[in-house]
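Trainee: coords below, sequence missing:
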């Protein structure tokens, strides 16, 4: 259904196998366990959601992750997307602005044995300059624009996947590429619906 937007009529087997390995039921509230594997977003509290499995898979696939990559995620949420990324990348840095979600995610990832995810509580709009540059950046909430600090922290040759648009307007999933010479290209991929990115200037 989304092939006409993304140019991909299938997801990579590597990404699909990764989703099979990550236990999504460990990332949803207990009262929603019976819906954990439905292809739909689910509320996780504080006005936030865990994205539907298809969107997680698509955004992961579009990042073109290699096993030596360092990935920055903006919006840890339940940490499901971070866990999927960590199965593919060398290191994942994940920033969550809501303290309670950040703390819960940190404990959950520790319990599941993930050692290559660094979780931080803070404003993801500004990225993580001390660990930059990153091979890939993924933003799991809709921004009104592409944050300049994230563009600056993307490595030449790197990819950023970000939904852009207002909370009550059409949002577009955008892929940003930084070329070897530092120039930027962006392309709109498909319409999406995400909770809004908070923080920023």
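Mentor: Right, received. Where do you want to start? Since we're looking at a predicted model, the values are computed, not measured.
Trainee: from here on, just use CA atoms for contacts and neighbour counts.
Mentor: OK.
Trainee: tell me where the longest helix sits in the protein.
Mentor: When the chain is parsed with DSSP state H, its longest helix is helix 99-111.
Trainee: helices or strands up against that one?
Mentor: Applying 3 or more Cα pairs under 8 Å, 6 or more residues apart in numbering; DSSP states H and E, we find helix 99-111 packed against strand 117-121.
Trainee: what packs against the strand it packs on?
Mentor: On a contact count with 3+ Cα pairs under 8 Å, 6+ apart, strand 117-121 meets helix 80-86, strand 91-96, helix 99-111.
Trainee: could you give the angle of the second one to strand 117-121?
Mentor: The one in question is strand 91-96. Put simply, strand 91-96 runs at 20 degrees to strand 117-121, going by axes from the mean of the first three to the mean of the last three Cα atoms, to 10 degrees.
Trainee: go on, the last one?
Mentor: Here helix 99-111 runs at 160 degrees with respect to strand 117-121, directions being taken by the same axes, to 10 degrees.
Trainee: one more structure, for comparison:
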């Protein structure tokens, strides 16, 4: 059990490195005036599409392959709490970003608070183990699709998550592609986020 926990922890910590390494290399190359490169030029001009490409290869394909090897799709649940944090920093640091500093700082802090709370809930549910189990819905679908599950899982578990996660993180993209200053709507949205997170935390601690 301890060996499996250590192995899964190592996998979970290593899997985002391809996307991180590529993005850092792109940032450095761009700052070194390598914008003439067609690939880097595309990466610069299409931050939203680049996020989707990185997600497709690093999450959809890599996570799917690991899930097939382990016969367990546990990792996508854990990364639901991590990918929004990665996306908000990606949008904030992309060379094409045009942002208001206050709006950017607030959304980064709120995303981290949300992620820490949800990550704590995840590990508490899993008895502080990495990859203890996969979502019960995936188990149901595994039984339902039988021998076809190996390819169905790519779409049901991973590709669908790209649509959900990239979709719910669209406000992060909008905030970092506009220099619109902080206004009352930002204040109301911030208050709503804080209330929602506080309510979730309160329910977690009061539920028997």
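Mentor: Structure's in. What do you need? Keep in mind the model is a prediction, meaning the values are calculated, not measured.
Trainee: and the TM-score between them?
Mentor: The TM-score (TM-score structural alignment, normalised by the length of the first structure) is 0.24; 80 aligned residues with a Cα RMSD of 5.3 Å.
Trainee: thinking again about what came up before, for the helices and strands packed on strand 117-121 of the first structure, which one sits closest to residue 56 of the first structure?
Mentor: Closest approach to residue 56 of the first structure among these (Cα to Cα): helix 80-86, 6.4 Å.
Trainee: okay, the helices and strands packed on strand 117-121 of the first structure in JSON lines with distance to residue 58 of the first structure and mean neighbour count next?
Mentor: Converted to JSON lines, these look like this (distance: least, Cα to Cα, whole Å; neighbours: other Cα atoms under 10 Å):
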{"stretch": "helix 80-86", "distance to residue 58 of the first structure": "11", "mean neighbour count": "26"}
{"stretch": "strand 91-96", "distance to residue 58 of the first structure": "18", "mean neighbour count": "25"}
{"stretch": "helix 99-111", "distance to residue 58 of the first structure": "22", "mean neighbour count": "16"}
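Trainee: identify the residue nearest residue 120 of the first structure in space, chain neighbours excluded?
Mentor: Excluding the flanking residues, the one nearest residue 120 of the first structure by Cα to Cα, 6 or more residues apart in numbering is residue 95, at 4.8 Å.
Trainee: with residue 55 of the second structure instead?
Mentor: Of all residues not flanking residue 55 of the second structure in the chain, residue 162 sits nearest, at 6.9 Å (Cα to Cα, 6+ apart).
Trainee: surely that neighbour and residue 54 touch.
Mentor: No. Residue 162 of the second structure is beyond contact range of residue 54, at 10.4 Å (criterion: Cα atoms under 8 Å).
Trainee: coming back round to it: give me the distance between the residue nearest to residue 120 of the first structure and residue 110 of the first structure.
Mentor: Separation of residue 95 of the first structure from residue 110 of the first structure (Cα to Cα, to the nearest Å) stands at 16 Å.
Trainee: please enumerate the helices of the second structure.
Mentor: For the second structure, the helices defined by DSSP H cover 2-14, 17-31, 38-45, 47-55, 62-70, 75-79, 83-93, 101-125, 136-145, 149-153, 160-168, 170-176, 184-206.
Trainee: I'd like those as TSV, with mean neighbour count appended.
Mentor: Shown next, in TSV, are the helices of the second structure (neighbours: other Cα atoms under 10 Å):
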stretch	mean neighbour count
helix 2-14	13
helix 17-31	15
helix 38-45	15
helix 47-55	17
helix 62-70	17
helix 75-79	19
helix 83-93	20
helix 101-125	16
helix 136-145	13
helix 149-153	16
helix 160-168	14
helix 170-176	18
helix 184-206	12
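Trainee: tell me which other helices or strands the longest strand along the first structure touches.
Mentor: In the first structure, taking DSSP state E as the definition, the longest strand is strand 154-164. If contacts are counted by 3+ Cα pairs under 8 Å, 6+ apart, strand 154-164 of the first structure sits against strand 134-139, strand 171-178.
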